[in-house]
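In: Dropping the sequence and predicted coords here.
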Amino acid sequence: MSNIDKQAVTAKTKELASFMVERFSMNPVSCKLLNEAWEKEFPDEVAIAERMLALLDELEHYKSREERVTKLVLDNSTSWDALYKKLEAAEKRIAEQREYYEGVIADGSKRIAELEHSETQLINERDSAESALADMYQAATGERPEWSNMFGFADAVDVVEERLATLEANQSQTTPTGIQLITEAIGAHGYIVGCLLQGRPDLALEESRKWVSAFGQAAEIVSAQDADDIKVKGE
């Protein structure tokens, strides 16, 4: 901008300032007349002034809006901080619960495995007891037992005990060897039954297999004696 332009703007500014002073010092009627004269005399300046006022109003509006947005951002920031802390606390609780339930599941799996092992062990023990008792029954009667709802372990034990009682009753008519076999068979029976009652079918099975032959020999002795008795009575 040249010096001439600057001087012209300065002169125009002073002139505008003078008119503004007069405008605010006059009554309403004078102000109206002055405004009309101003608009006629300085249309460009009036347009610029109106534009400046509009810009100031718009600036004030955006400033107020900026303040509201800033406040909203700050409020949201505080809210997000609180939400983030709640989220962290929730994640921590979830992790703790997951760890707890994983431990419960692990303990449960271990317990299930133990129960399955115990069940398998019980089945094996039952099979061993059944085998031992079947061996005793066969040694005493010469036949394998036929297990059913009507004939169980207790029934087989009763049959074996009756057979041993018969052997014991006939000891007076038996040779010394036969008496020894019968005595050993009776002792084996008592030991085997005791093992079964104490939950040791493994020992019962081992003992029954050991004395199966003794039971068989004792049964043969009784059978031979029965045959001799029948023969004597027939004569």
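Out: All right, it came through fine. Treat the numbers as computed from the prediction; the structure is a model and nothing was measured.
In: okay, CA-based contacts and neighbour counts for the rest of this
Out: OK.
In: Against which helices or strands is whichever strand or helix holds residue 12 packed?
Out: Using DSSP states H and E, residue 12 maps to helix 3-25. Using 3 or more C-alpha pairs under 8 Å, 6 or more residues apart in numbering; DSSP states H and E, the elements in contact with helix 3-25 are helix 28-41.
In: Could you identify the helix or strand that succeeds the helix it packs on?
Out: helix 43-141.
In: angle of that following helix against helix 28-41?
Out: 90 degrees (axes from the mean of the first three to the mean of the last three C-alpha atoms, to 10 degrees).
In: Taking helix 3-25 as reference, get the angle to helix 43-141.
Out: Using the same axes, to 10 degrees, helix 43-141 lies at 90 degrees relative to helix 3-25.
In: Buried residues, the helix holding residue 12. List them.
Out: residue 23 (16 or more other C-alpha atoms under 10 Å).
In: Which residues does that helix contact?
Out: Contacts with helix 3-25, where a contact means C-alpha atoms under 8 Å, 6 or more residues apart in numbering, come from 30, 31, 34.
In: okay, now the one to match up with it:
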Amino acid sequence: MNKPLILVVEDDKAIRKLITTTLETQQYLYHTAETGGASILEAVSKQPDIIILDLGLPDMDGVDIIKKIRAWSNTPILVVSARSEVRDKIDALDAGADDYLTKPFSVEELLARLRVSLRRVRYDSDKLLKDASVFTNENLKIDYAAGCVWLDDEEVHLTPIEYKLLCLLAKNVGKVLTHNYILHEIWGNYTSDVPALRVFMATLRKKIEHTPAQPKYIQTHIGVGYRMLQVDDDRKSL
């Protein structure tokens, strides 16, 4: 499995440095953002495994950021904030945060909370696994046990969302999956929009299709959803 990627959203330079140094000691990969606007852009473009979020940002309240991210992603969000009132914690958790850590905090507790979030990420991925350990479709192969994907015997590096999408399609090969079904299976009960799904599907296609404009594996049913085609070596797929 690839090393987990963590997005640190914190405008206080000293605290941001403390968090990133802690992540470095554990060999976590990370990106940083100092504003709400930047955090949303980073969440969309980098697709982190976990988000560490401060609520008191200069341009946007952290609770609003949580709501915006939850509109299209169920990435675990760990709030790290100086707000210690119970109402603040409830508001953040109700908005979709997974955990809440009050400043000042210990490094050991931060790492413990991260481990809990990572176990959730792994559990969510495991729920998509089929009974078979390996799925093969012509030159495309998914090793569910290892969480790896190969195309033409070369490993393809996918983000967690791309991997979930590919596994879901593979588990239902030959079946048309509606937009709503895919959104529910990948993002859970959170309301997600079709344009966001199209973006993720486009990035997945770029990685597994030799010609994304003429896809061989993932077929679009306009206005309905997507289907993974069963590709045979000796005949064209339907």
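Out: Noted; the coordinates are in hand. Because the structure is a prediction, the values reported are computed rather than measured.
In: And the TM-score between them?
Out: Overlay of the two chains. TM-score (TM-score structural alignment, normalised by the length of the first structure): 0.23; 91 aligned residues with a C-alpha RMSD of 5.6 Å.
In: which of the contacts of helix 3-25 of the first structure lies closest to residue 86 of the first structure?
Out: Set against residue 86 of the first structure, the nearest of the contacts of helix 3-25 of the first structure by C-alpha to C-alpha is residue 31 (64.6 Å).
In: any idea how far the spatially closest residue to the closest one that is not a sequence neighbour is from residue 53 of the first structure?
Out: Nearest residue to residue 31 of the first structure, sequence neighbours excluded (C-alpha to C-alpha, 6 or more residues apart in numbering): residue 23, at 5.5 Å. Note on residue 23 of the first structure: its distance to residue 53 of the first structure, by C-alpha to C-alpha, to the nearest Å, is 17 Å.
In: after the helix or strand hosting residue 51 of the second structure comes which helix or strand?
Out: Assigned by DSSP H and E, residue 51 of the second structure belongs to strand 50-53. Note on strand 50-53 of the second structure: by DSSP H and E, the next helix or strand toward the C-terminus is helix 62-70.
In: Quick check: which helices or strands does that following helix pack against?
Out: Packed next to helix 62-70 of the second structure, using 3+ C-alpha pairs under 8 Å, 6+ apart, are helix 36-46, helix 86-95.
In: From the contacts of helix 3-25 of the first structure, list just the buried residues.
Out: So, by 16+ other C-alpha under 10 Å, the buried ones in the contacts of helix 3-25 of the first structure are 31, 34.
In: So which of the contacts of helix 3-25 of the first structure is the closest to residue 65 of the first structure?
Out: Nearest to residue 65 of the first structure among the contacts of helix 3-25 of the first structure, with distances taken as C-alpha to C-alpha, is residue 31, at 34.6 Å.
In: Isn't residue 40 of the second structure up against residue 69?
Out: Yes. Here residue 40 of the second structure reaches residue 69: they are 7.0 Å apart, a contact under C-alpha atoms under 8 Å.
In: Of these two, which one has the most company?
Out: residue 69 (21 against 17; other C-alpha atoms under 10 Å).
In: Report the separation between that one and residue 221 of the second structure.
Out: Counting by C-alpha to C-alpha - residue 69 of the second structure and residue 221 of the second structure are separated by 27 Å.
In: Residue 181 of the second structure now?
Out: On the measure of C-alpha to C-alpha, residue 181 of the second structure and residue 221 of the second structure end up 14 Å apart.
In: which residues does residue 159 of the first structure contact?
Out: Contacts of residue 159 of the first structure (C-alpha under 8 Å, 6+ apart): residue 137.
In: Any figure for the gap between it and residue 45 of the first structure?
Out: In terms of C-alpha to C-alpha, residue 159 of the first structure sits 134 Å off from residue 45 of the first structure.
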